[in-house]
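Visitor: sharing a model prediction with you, sequence too.
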Amino acid sequence: MSNATTRTGWRFRQPSVIPGFGLTLGFSLAYLTLIILIPLSGLAWRSAALGWADFWRIALDRRTLHALEISFGTALIAAAVNVVFGTIVAWVLVRYQFPGRRIVDAMVDLPFALPTAVAGIALTTLYAPNGWLGKPLMALGIKVAYSPLGIVMALIFIGLPFVVRTVQPIIEEIDKEVEEAAATLGASRFQTITRVLAPGLLPAVVTGFALAFARGVGEYGSVIFIAGNLPNISEIAPLLIVIRLEEYNYAAATAIAAVMLALSFLMLFVINLLQSWSRKRYG
């Protein structure tokens, strides 16, 4: 064994002096297999049973493509918005002291605890054509509820905590002396942000973006109330899957779910590559 280890340059070492590594590793693999791998394998197997012709016919259906475009497009836009404003919120909570700071900090976690259906009803009431904000916006020609814009607003609401809670600990670790040293050396505020602070925050920002995006793609409860659910206009892919199930069209529901799974894996893979690149570049 030692000779083989010497030849290959690889050695399997336990990561801790505490015993039980083999047992915990086996439990982890078994748990992941039962909870994640087996359901995903069942979905892939059911989709393969359709045959390529039927699968692509369902996947390339006009209504399916529009639903996928709305789900992934709105999730991408909402995650991008949350990256900007979530980072600003995290910065304010860490760097500034003001009355009610703890209340604001606690309010950030409200979307975590609030049932998604309650969030959807509240947003619909707020942005409906006769709502508090919907009515003046309609006067300006901006329709929020029952449109893709309403979906974006709902996803921003439920995705903001993912960015804030991911970036906030990293900001807390950045010493103020670093900013002061950059200013002493003649750096402007813009240079301090882009060259001193941003590189250290980039991995956390990308992680927060990935979490918010992943949550937004599969969100259902808070979206269906404000979306209006109009086919080819504001119908999301999870709702279309539910509709196919209610029609007992399990083949179509499985095909749509498989396409969503493949696209999610692809986009998360790209995001993970960005995370790996940012960690290697900035540490």
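Guide: Now that the structure is in, tell me what you want to look at. Numbering: from 1, shown residues only.
Visitor: alpha carbons only for contacts and neighbour counts from here, please
Guide: Fine.
Visitor: distance of V108 from F209?
Guide: According to CA to CA, to the nearest Å, V108 stands 16 Å off from F209.
Visitor: next one for the comparison:
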Amino acid sequence: MLPKAATPSVKPRPAAGFRPIGFSLLYAVLILVAALQLLPLVWLFFFSLKNNQEVFNLPPLSLPVQFRWENYQKVWEAGNINVYFFNSVWITLAATALTIMLGGLATFAITRMKWRLSSFVLGLFMVAIMIPVHSTLIQLFSMFNKAGLTDHPLSLILSYVAFNLPITIMIMLGFYYALPKEVEEAAIMDGCSIHRLFFQIVLPMTSSVIATTAIINMIYNWNEFIFVNTFISSDSLKTLTVGVQNFVGQYTTDWGSIGATLVISILPILVMFLFLSNQIMEGITAGSVKG
């Protein structure tokens, strides 16, 4: 007589009624976390619409007695923020574009081209990540002073590119290693040159990681203070981070104007992040999976 086959044990499934409750609790926690993240922005917006008396006498999240929209007009016109804003925009965009282009070219050369010193050059870029910004200020100022680049926007752009290039290459490395080589081999078989291969094939395929590195570079360049405060002395060349100091006096400080300046300064980065959020998440995760 043949033995009976053992029947596999079936684990009881959780009751279907618990799933909506679990999702509801998860959504409630996420909404609470999102609200906590938004509280500083709400506080800053209310802060920008108050005068000094309301800032110190009213609770932080309370509405102003009178919405002082003139704070924004004051900082934009009388406070010279329009000039600082324009300087921040074009310097940030120029440095970010140059960093991404150089980072893409360097990463392509390290991951796709065979040459002796590729590993050594990659090691130099990785070591550069550990160099503190403050330890280079004196040397950079001396170098830019000899080259006639102090009080010149090019000193900021070159500094931003130099310090952002290592982290940009590090982010791009995983994505470039995951790119299928068959596409490039087919393009080369069709007679594609190395320059067309990079600009017309590889670069469009890396749009998601480009968006990721772009937002990281823009946040750093937009919020940078040390280089601007060290290399730039002309008021017409300053950026928003240094321009805020105009509203800090020796005896009085216009806190409402400072709040309005800070709101203006965070809006471009916030809008850019909202538009590129999907590409940023794709770029962060794509390089971690090969094939």
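Guide: That came through, no problem. What you are looking at is a predicted structure, and each value in this text was computed from that prediction instead of being measured.
Visitor: now what about the TM-score between them?
Guide: The TM-score (TM-score structural alignment, normalised by the length of structure 1) is 0.73; 248 aligned residues with a CA RMSD of 3.5 Å.
Visitor: can you give me the strands in structure 1?
Guide: Taking DSSP state E as the criterion, structure 1 carries no strands.
Visitor: could you pull out the helices for the stretch 51-200 of structure 1?
Guide: 52-59, 62-95, 101-108, 110-113, 116-127, 134-139, 148-173, 176-184, 189-191, 198-217 (DSSP state H, counting those that start in this stretch).
Visitor: quick check: which of the ones you listed is nearest to L239 of structure 1?
Guide: Taking CA to CA, helix 62-95 is the member of the helices of the stretch 51-200 of structure 1 nearest to L239 of structure 1, at 8.6 Å.
Visitor: the closest one - contacts with which helices or strands?
Guide: helix 148-173, helix 198-217, helix 237-246 (3 or more CA pairs under 8 Å, 6 or more residues apart in numbering; DSSP states H and E).
Visitor: dump those to JSON lines, plus mean neighbour count and distance to F190 of structure 1.
Guide: What follows is the helices and strands packed on helix 62-95 of structure 1, written out as JSON lines (neighbours: other CA atoms under 10 Å; distance: least, CA to CA, whole Å):
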{"stretch": "helix 148-173", "mean neighbour count": "23", "distance to F190 of structure 1": "17"}
{"stretch": "helix 198-217", "mean neighbour count": "22", "distance to F190 of structure 1": "10"}
{"stretch": "helix 237-246", "mean neighbour count": "18", "distance to F190 of structure 1": "41"}
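Visitor: could I get those as a markdown table with distance to F72 of structure 1?
Guide: Below are those laid out as a markdown table (distance: least, CA to CA, whole Å):
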| stretch | distance to F72 of structure 1 |
| --- | --- |
| helix 148-173 | 11 |
| helix 198-217 | 6 |
| helix 237-246 | 9 |
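Visitor: for A128 of structure 1, which of these is the nearest?
Guide: It is, among those and with distance given as CA to CA, helix 148-173, at 9.4 Å.
Visitor: what do we get in structure 1 for T96 of structure 2?
Guide: Counting by TM-score structural alignment, T96 of structure 2 corresponds to A79 in structure 1.
Visitor: just checking, that match touches A212?
Guide: Yes: checked against CA atoms under 8 Å, the pair A79 of structure 1 and A212 is within contact range at 5.4 Å.
Visitor: from I121 of structure 1, how far off is the closest residue to T74 of structure 1 other than its chain neighbours?
Guide: Among residues not flanking T74 of structure 1 along the chain, V152 sits closest, at 5.3 Å (CA to CA, 6 or more residues apart in numbering). Between V152 of structure 1 and I121 of structure 1 the computed distance is 15 Å (CA to CA).
Visitor: same question, V178 of structure 1
Guide: Taking CA to CA, one finds V178 of structure 1 at 45 Å from I121 of structure 1.
Visitor: so those two - more neighbours on which side?
Guide: For V178 of structure 1 versus I121, neighbours defined as other CA atoms under 10 Å are more numerous around I121 (16 against 13).
Visitor: that one matches what in structure 2?
Guide: Under TM-score structural alignment, I121 of structure 1 pairs with I138 in structure 2.
Visitor: next one: A154 of structure 1
Guide: So A154 of structure 1 corresponds to S159, using TM-score structural alignment.
Visitor: OK, contacts around the nearest residue to its match once chain neighbours are set aside?
Guide: Computed as CA to CA, 6+ apart, the closest residue to S159 of structure 2 that is not its neighbour in sequence is F227, at 7.7 Å. F227 of structure 2 sits next to 137, 156, 159 when contact means CA atoms under 8 Å, 6 or more residues apart in numbering.
Visitor: which of these are conserved in structure 1?
Guide: Counting by both residues aligned by TM-score structural alignment, their matches' CA atoms under 8 Å, the members of the contacts of F227 of structure 2 that carry over to structure 1 are 137, 159.
Visitor: list just the nearest of the contacts of F227 of structure 2 to G191 of structure 2.
Guide: S159 (38.5 Å).
Visitor: any idea how far the closest one lies from L267 of structure 2?
Guide: For S159 of structure 2, the distance to L267 of structure 2 - CA to CA - is 24 Å.
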